[in-house]
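Engineer: fold the stuff below for me.
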Amino acid sequence: MTLALYLNLGYALQQQGAWDEAITYYQRARDLDPASTEAEVMWANALYAQSRLPAADLERYATLNFSLGHRRQQANDIPSALDYYRQAVAMQPDWADAHYQLGATLQRSEPVAWDEVIPCFQKALALAPDSAVIRASLANARFAQGQLSPEERELYAGVNHDLATQHQQQGNWDMAAEYYRQATRLRPDWAEAHYNLGLALQKAHPGCPEAASIAYQTAQALDPNLAKADISLANLQFGQGTLPPEQLAVYANQNHELGHQCRQAGELQLAIDHYRQAIAMNPQFVAARDSLRLALHAQSNVQIKVSVAKEPVLHPSS
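Structural biologist: Predicted coordinates for the structure are as follows:
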């Protein structure tokens, strides 16, 4: 018999309440493949259901269930992920991240079980009150259910925007876009959030500029004086070959200036991107080439410093 067959038989017996027989088949699966985490976890979960799992093992198997839940979630097997996360919560009720992941995974179920999602996030926040991620997730879930006041919407738009900025600084553009999008939902009149959403979408999906263009246009409509939204739209048009030739020099200069602003704000990679855009629009732009060279040199120094900081500290032997 195969591993999968043993596990399936064990699960079928478990569903019938034949726990002893189920545990026997799970044990046979473990004997067949001692390296199978899934077999070990299903065996442990069956023992736990019968109050036969030693208390000393609860933390270990909560962690293994959590890991399998994450793996199933990444594979888009939401029902299995939920089972594993629920088991992790049952075995370790004071684990904030397990409650949070259970709530986040419930949000991906269809239909969304909001009556379970919100309590999961509330429990997670009670266990980890300083977590901005959990606090934002709870607020976003409440917003989806129409439970946020106007004041709370503005507050949590800022929290989502801050989380997006953190992901942006780490180069996690997909997550940045997700949080920026939530910020715009909570506060639809926030031009800066729409602009940043466009930037994140452009970085995350460079081959699909339509969504980024819509975000930039929305930002521009909300704040006609937001120059970087206009520049970003022009850059998209340039990439598509639709920017009028007579505007190239103008937007090359504006990209160069925006690059300076980004560098002064500590956004070195964005500065480099704008300097490169300026050069692409005007290959004879000497000042932009000089600015790019200096920015790349500064970036190289930063990377060297980070690399050195990550090296282990060697202590002389005593």
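
Engineer: please make it C-alpha for all contacts and neighbour counts, starting now.
Structural biologist: Fine.

Engineer: number of nearby residues for Gln261?
Structural biologist: 15 (other CA atoms under 10 Å).

Engineer: same question for Pro224.
Structural biologist: Neighbours around Pro224, by other CA under 10 Å: 13.

Engineer: next: the one 5 residues further on.
Structural biologist: Using other CA under 10 Å, Ala229 has 27 neighbouring residues.

Engineer: which element follows whichever strand or helix holds it toward the C-terminus?
Structural biologist: Secondary structure assigned from DSSP states H and E places Ala229 in helix 227-239. Downstream of helix 227-239, the next assigned helix or strand under DSSP H and E is helix 248-264.

Engineer: following up with a second sequence; could you model it the same way so I can compare the two?
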Amino acid sequence: MPAACPVQSDGTGQEKESGMSTIESLLTRGIEAFGAARYDEARGLYAEVLRRDPSHGIANYHTGLIAGLAGDHDRAIEHIRRGIAGNVPEPKAHYNLGTLLHQRGRYNEARQAYLRTLTLMPGYVNALSNLADVEYKFGNLGRAEEYARKAVSLAPAFFMAHNNLGNILKDQGRYTESAESYRQAMQHRPDYAPANSNLLLSLGYDMRIDPAIYFDEHKKYGERFSCEPVAGNAVDKSPDRRLRIGYVSP
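Structural biologist: Next up, the predicted model:
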């Protein structure tokens, strides 16, 4: 079978239409692979789209998401920003950008991304909860409480939002309210360790609490999260071992 000849211009613009058709075909296959979680395949297809059109919105956005899943956050931020500049219409594009910036400690940029998300989708509870955490980190406790309360009012079962609200109330010395928020988080997700440990911390600060209640909560925590001793050979001492980094959810 003979090799395909490159498209030559005949002055009619048909070669441009053919090139666009190739981009659309690559994009369709990339979206299909991305949706099926075949990320290596999708990455290659999107790379070919971006070789032809570096500003392509969807190809940049999905490339950014794939980079984020691989832990390459700086590259993810770069491509998602290009996707947004390429008119990706999804509010979640701004939200995903915000979460990546949030994880990198770039809180002011994260705040702007979450606010943009909420402009496009005012009731998006994930953005509200994360924005509450950003304001909490800036020390804006009143504003943080407002966002967290709005999140739990819209999604009463959203355990992370209850945990965020508990943190905000705890830092204001409102220990009875913070304990109730942590218990709400635990009601909806009993195995959510941050809420369990935060409850113990909040009860420990509250000088009015009955020591028997505090002891009982410690006992419950031990029953939920006790673990087997680590085997002596479980530690990988190889200098080439991969560093494991855990992001602590707000």
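
Engineer: how far away is Leu64 of the first structure from Gln73 of the first structure?
Structural biologist: Relative to Gln73 of the first structure, Leu64 of the first structure is positioned 14 Å away (CA to CA, to the nearest Å).

Engineer: that should have said Leu155 of the first structure, apologies.
Structural biologist: To Gln73 of the first structure, Leu155 of the first structure is 30 Å away according to CA to CA.

Engineer: neighbour count: these two, which is higher?
Structural biologist: Gln73 (20 against 16).

Engineer: mind checking what the more buried one lines up with in the second structure?
Structural biologist: Using TM-score structural alignment, the equivalent of Gln73 of the first structure in the second structure is Gly68.

Engineer: distance from the chain centre to whichever helix or strand His297 of the first structure is part of, please.
Structural biologist: Assessed by DSSP H and E, His297 of the first structure sits inside helix 286-310. How far helix 286-310 of the first structure lies from its chain's middle: 27 Å, per CA atoms, centre = their mean, to the nearest Å.

Engineer: tally of neighbours for Asp162 of the first structure?
Structural biologist: Residues lying near Asp162 of the first structure (other CA under 10 Å) number 17.

Engineer: may I see the buried residues of the host helix or strand of it?
Structural biologist: Assigned by DSSP H and E, Asp162 of the first structure belongs to helix 150-169. Applying a neighbour-count criterion of 16 or more other CA atoms under 10 Å, one finds 153-165, 167-168 buried in helix 150-169 of the first structure.

Engineer: what sits against Arg108 of the first structure?
Structural biologist: With contact taken as CA atoms under 8 Å, 6 or more residues apart in numbering, Arg108 of the first structure is in contact with Ile78.

Engineer: change it to 10 Å
Structural biologist: Gln73, Asn76, Ile78, Pro79 (CA atoms under 10 Å, 6 or more residues apart in numbering).

Engineer: try Ala215 of the first structure
Structural biologist: 181, 184, 191, 193-199, 201-202, 221, 229, 233.

Engineer: how about 7 Å then?
Structural biologist: His194, Tyr195, Leu197, Gly198 (CA atoms under 7 Å, 6 or more residues apart in numbering).

Engineer: how deep is the last one tucked in, by neighbour count?
Structural biologist: Just to be clear, that refers to Gly198 of the first structure. Gly198 of the first structure has 29 nearby residues by other CA under 10 Å.

Engineer: which SSE is it in?
Structural biologist: Going by DSSP H and E, Gly198 of the first structure is in helix 191-204.

Engineer: so what touches that helix?
Structural biologist: 173-174, 176-177, 180-181, 183-184, 209, 211-213, 215-216, 218-219, 222-223, 229.

Engineer: and those, which are buried?
Structural biologist: 173-174, 176-177, 180-181, 183-184, 209, 212-213, 215-216, 218-219, 222, 229.

Engineer: now, these that are in helices?
Structural biologist: Among these, DSSP state H puts 173-174, 176-177, 180-181, 183-184, 209, 212-213, 215-216, 218-219, 222, 229 in helices.

Engineer: give the contact list for the residue nearest in space to the middle of the second structure.
Structural biologist: Nearest to the geometric centre of the second structure sits Thr99, at 4.3 Å (CA atoms, centre = their mean). Shown in contact with Thr99 of the second structure (CA under 7 Å, 6+ apart): Ala110.

Engineer: does it count as helix, strand or coil?
Structural biologist: helix (DSSP: H, G, I helix; E, B strand; the rest coil).

Engineer: corresponding residue for it in the first structure?
Structural biologist: Using TM-score structural alignment, Thr99 of the second structure pairs with Ala104 in the first structure.

Engineer: returning to what we had before: how near is the match of Gln73 of the first structure to Arg104 of the second structure?
Structural biologist: For Gly68 of the second structure relative to Arg104 of the second structure (CA to CA), the value is 12 Å.

Engineer: Val134 of the second structure now?
Structural biologist: 12 Å.

Engineer: so if I had to pick from those two, which one is more boxed in?
Structural biologist: Neighbour totals were compared for Val134 of the second structure and Arg104, and Val134 leads with 23 against 13 (other CA under 10 Å).
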